[in-house]
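# curious how this folds, go ahead:
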Amino acid sequence: MTAQQSSVPPSTVLGRQLGEELRAFRETAGLSTAVAAEALDCTKGKISRIENGRVPLRTPDLVALLDTYGVRDAATLQRLTTLARTANRRRRDGWWNQYGQVLADTYRDYIALEAVSESIKTFQCQLVPGLLQTPAYVRAVTVASRAWHSPEEIEQFVQVRLARQERLTNDPRLTMWAVVTEGVLLQQVGGPAVMRAQLEHLAAIAEEPNVTVQVLPFSRGAHAGMFGPYLLLSFPQVSALDVVRAENPTGAVWLEREPEVARYRELFADARTSALSPAESVARIKRVAKEHRA
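Got it, this is the predicted structure:
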């Protein structure tokens, strides 16, 4: 999340859609990435990044690629040009870009994807999921991370987290399913008062129709999710593939290949099967909230 994080940025949904169409045209024409690279006077690596949706594509380059692939249909050109411009605009104009001084590019890329997703599934073994955190909890986590030092930077990051939460509470089309271990409920983040308020909020928001929260108790023993937190984003576009963000102490790893994503779907299915039911989970959260006494 910080400027120190280093990982390959995720492709945008629209960028990946555009890239998939360009790859299909290139393969139909029987051309290699080397030929495409010659058309743009660039490296084969850049063509791969374009086809994976990782870099913006200028209109002149799009026209040159389509001409090289023998695609000269005006309607196709107009449709793909509009798609490229929309993808580039979403990269540039998102509200999160105003927080560039406290957010790494990769974290802003994540927020951009989250903003157009229709489903978020997350497994957390240490922290309450970000979209379900209270302001005091966010602040305590931000201070503990030691990634931001001045009060102004800390407060800006808190505002980013709260801004992200607005869509979950205001857009019923977005659904969230969170599985958290029992340790998340017991970890003293910010002290007893902060934790009690956080768990009361978690129990309340879990009652919303677009939010499901399950608790995986210690009594379940060893499980596949012990190796770290992750989240799975799904999108409404028919051609859009799911993406996974797997967290680690120095950043995050993005996974987009279908076999890797499928593995995380299996992990999440196993976690929610092993966890308490949603109703039992809310009852457990409420009980633990009362145990956090200031």
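
# please make it C-alpha for all contacts and neighbour counts, starting now.
Fine.

# what residues are up against Pro278?
Residues in contact with Pro278 (C-alpha atoms under 8 Å, 6 or more residues apart in numbering) are 212-215.

# quick check: it vs Arg272, distance?
9 Å (C-alpha to C-alpha, to the nearest Å).

# swap in Glu291?
Per C-alpha to C-alpha, Glu291 is found 25 Å from Arg272.

# neighbour-wise, which of those two wins?
More neighbours sit around Arg272 than around the other of Glu291 and Arg272, counting by other C-alpha atoms under 10 Å; the figures are 20 against 12.

# quick one: end-to-end length of stretch 182-198, please.
Using C-alpha to C-alpha, the end-to-end distance of stretch 182-198 comes out at 14 Å.

# mutual contacts of Pro278 and Arg272, please.
Counting by C-alpha under 8 Å, 6+ apart, the shared contacts of Pro278 and Arg272 are Gln214.

# quick one: what helix or strand has Gln126 in it?
Using DSSP states H and E, Gln126 sits in no helix or strand.

# Val288 now?
Using DSSP H and E, the secondary-structure element containing Val288 is helix 278-291.

# what angle do the helix or strand Trp177 falls within and helix 278-291 make?
With secondary structure defined by DSSP H and E, Trp177 is part of strand 175-181. The directions of strand 175-181 and helix 278-291 differ by 60 degrees, with axes from the mean of the first three to the mean of the last three C-alpha atoms, to 10 degrees as the criterion.

# what sits up against the following helix or strand past strand 175-181?
The first helix or strand that comes after strand 175-181 along the chain, using DSSP H and E, is helix 182-186. Residues from elsewhere that reach helix 182-186 (C-alpha under 8 Å, 6+ apart): 124-128, 195, 199, 215-218, 285, 288-289.

# can you give me the distance of Phe21 to Ala36?
Quick fix: residue 21 reads Glu, not Phe. 14 Å.

# one more to line up against the first:
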Amino acid sequence: MTTPPDCGPAPLVLGAYLRSLRLAQGLTLAEAAWAIHGSAATLSRMETARVPLRWEDASTLMDHYGITDCPTLEAAREWTTKTRWGVIGDAAPGWQDRLRACEHHASAISVYTSVTVPRIAQAVGCPVDELTLVMAATDEARVRVHSLIPGQPGQDVTIIIDGAMLLRTLGHPRAMATQMAHLHRLATSAGGPRILVAPLQAGAIPPAGNLYQLQLFGHELWVSEGYNATYATGADSETYRRCLTAGLGAAKGAKMSAAMLKVASTRFERLATPKTPGDVLERLTS
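Purely as a prediction, here's the structure:
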């Protein structure tokens, strides 16, 4: 499914953000619509990008939901003027909340990663890389993290992991072992996500950070995530599409990928418990 040319990423992302803020406040559509003197049906269409979202309504809703800082409001104001732009960047405060909102409300998610384990698949309470730690320390979350739970079916999720991540010690080896074991549980759980590993020798060039393909409110939305987020739709997403397609083509099947995650978990566990310098060398070469 592709996004019609008259709907860029801005209304999709802003609509998902407003919906998540409303739900975080425990408000129904009717209760929140009262703030803009509208109906529940109208607000629902705003949240799902089926009608234009005016700045007056967006600012009123954000204030109603407790968002009052100027940088976030200014970014939202700018987005309401760029509804047809095919590419839009988001480095304003709360950018992670807006990406989390898109993850929450997407019916399907595909993500290709080479630097950090995607938030949706991170072991709870066990960050394993600098990017996650930095972002968690500097950005107050208003939208809760969307995490996959082993054995609990939900969205259609595919995660492609660059093979280098199974070799790099992005954090403490013990944390990496925990994370790889968590990925293995997800990959082998009934109804769980598809987690595929693209080995180094396959030659696919991975994204610089995390690359997402989201099916959001009936539209296809692409996201490049690093220390900020860039959203794209339509023809402007073609580079992202080629990258994800190459990753899928290079990835091993689900069974082989699960076995590779298991081996990586064991390897990191061994690295976490060396006894002597000689033992370290033996473990690294075994």
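
# superposed, what's their TM-score?
Here the TM-score of the superposed chains, computed with TM-score structural alignment, normalised by the length of structure 2 as the reference length, equals 0.60; 213 aligned residues with a C-alpha RMSD of 4.1 Å.

# for the contacts of Pro278 of structure 1, could you give me CSV that also reports distance to Thr28 of structure 1, neighbour count and secondary structure?
Compiled in CSV, the contacts of Pro278 of structure 1 are given as follows (distance: C-alpha to C-alpha, whole Å; neighbours: other C-alpha atoms under 10 Å; DSSP: H, G, I helix; E, B strand; the rest coil):
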residue, distance to Thr28 of structure 1, neighbour count, secondary structure
Thr212, 44, 21, strand
Val213, 46, 26, strand
Gln214, 47, 27, strand
Val215, 49, 29, strand
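
# as TSV, the residues you listed with distance to Ala163 of structure 1 would be great.
Supplementary listing: the contacts of Pro278 of structure 1 in TSV, determined by distance: C-alpha to C-alpha, whole Å:
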residue	distance to Ala163 of structure 1
Thr212	20
Val213	21
Gln214	24
Val215	26
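
# which residue numbers in structure 2 does stretch 19-36 of structure 1 align to?
Across structure 2, nothing matches stretch 19-36 of structure 1 (TM-score structural alignment).

# what about Thr28 of structure 1, neighbour count?
For Thr28 of structure 1, the neighbour count with other C-alpha under 10 Å is 11.

# how near is it to Leu66 of structure 1?
Counting by C-alpha to C-alpha, the gap between Thr28 of structure 1 and Leu66 of structure 1 amounts to 12 Å.

# same check, this time on Gln78 of structure 1
Using C-alpha to C-alpha, which is the criterion applied here, Gln78 of structure 1 is 11 Å from Leu66 of structure 1.

# neighbour count: those two, which is higher?
Between Gln78 of structure 1 and Leu66, counting by other C-alpha under 10 Å, Leu66 is the more crowded of the two (20 against 12).

# residue in structure 2 matching that one?
Residue mapping for Leu66 of structure 1 onto structure 2 gives no partner, with TM-score structural alignment as the criterion.

# then Ala289 of structure 1?
In structure 2, Ala289 of structure 1 lands on Ser265 (TM-score structural alignment).

# right, and its match touches Met180 too?
Yes. In this structure, Ser265 of structure 2 sits in contact with Met180. The criterion is C-alpha atoms under 8 Å, and the distance is 4.9 Å.

# neighbour count: the two, which is higher?
Neighbour totals were compared for Ser265 of structure 2 and Met180, and Met180 leads with 28 against 25 (other C-alpha under 10 Å).

# which part of structure 1 lines up with the helix or strand encompassing that one?
When elements are defined using DSSP H and E, Met180 of structure 2 is found to belong to helix 173-188. On structure 1, the counterpart of helix 173-188 of structure 2 by TM-score structural alignment is residues 192-207.

# which residues sit against the matching stretch?
132-134, 136-137, 185, 188-189, 211-213, 282-283, 285-286, 288-294.

# just to revisit the earlier point, so which of Glu21 and Ala36 of structure 1 has more stuff around it?
Using other C-alpha under 10 Å as the criterion, Glu21 of structure 1 and Ala36 rank with Ala36 on top: 22 against 13.

# part of a helix, is the more buried one?
Yes. The assignment for Ala36 of structure 1 by DSSP: H, G, I helix; E, B strand; the rest coil puts it in a helix.

# distance of it relative to Arg23 of structure 1?
If you measure Ala36 of structure 1 against Arg23 of structure 1 using C-alpha to C-alpha, the figure is 10 Å.

# same question for Leu132 of structure 1.
39 Å.

# those two - which one has more neighbours?
Under the neighbour definition other C-alpha under 10 Å, Leu132 of structure 1 and Arg23 were set side by side, and Leu132 has more, 25 against 20.

# now for that one: what does it line up with in structure 2?
Under the alignment defined by TM-score structural alignment, Leu132 of structure 1 is paired with Ala121 of structure 2.

# ok, now which ones touch its match?
Contacts were defined as C-alpha under 8 Å, 6+ apart; by that measure Ala121 of structure 2 touches 147-148, 182-183.

# would you list those in CSV and tack on neighbour count and distance to Glu220 of structure 2?
Supplementary listing: the contacts of Ala121 of structure 2 in CSV, determined by neighbours: other C-alpha atoms under 10 Å; distance: C-alpha to C-alpha, whole Å:
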residue, neighbour count, distance to Glu220 of structure 2
Ser147, 16, 21
Leu148, 20, 21
His182, 20, 28
Leu183, 24, 26
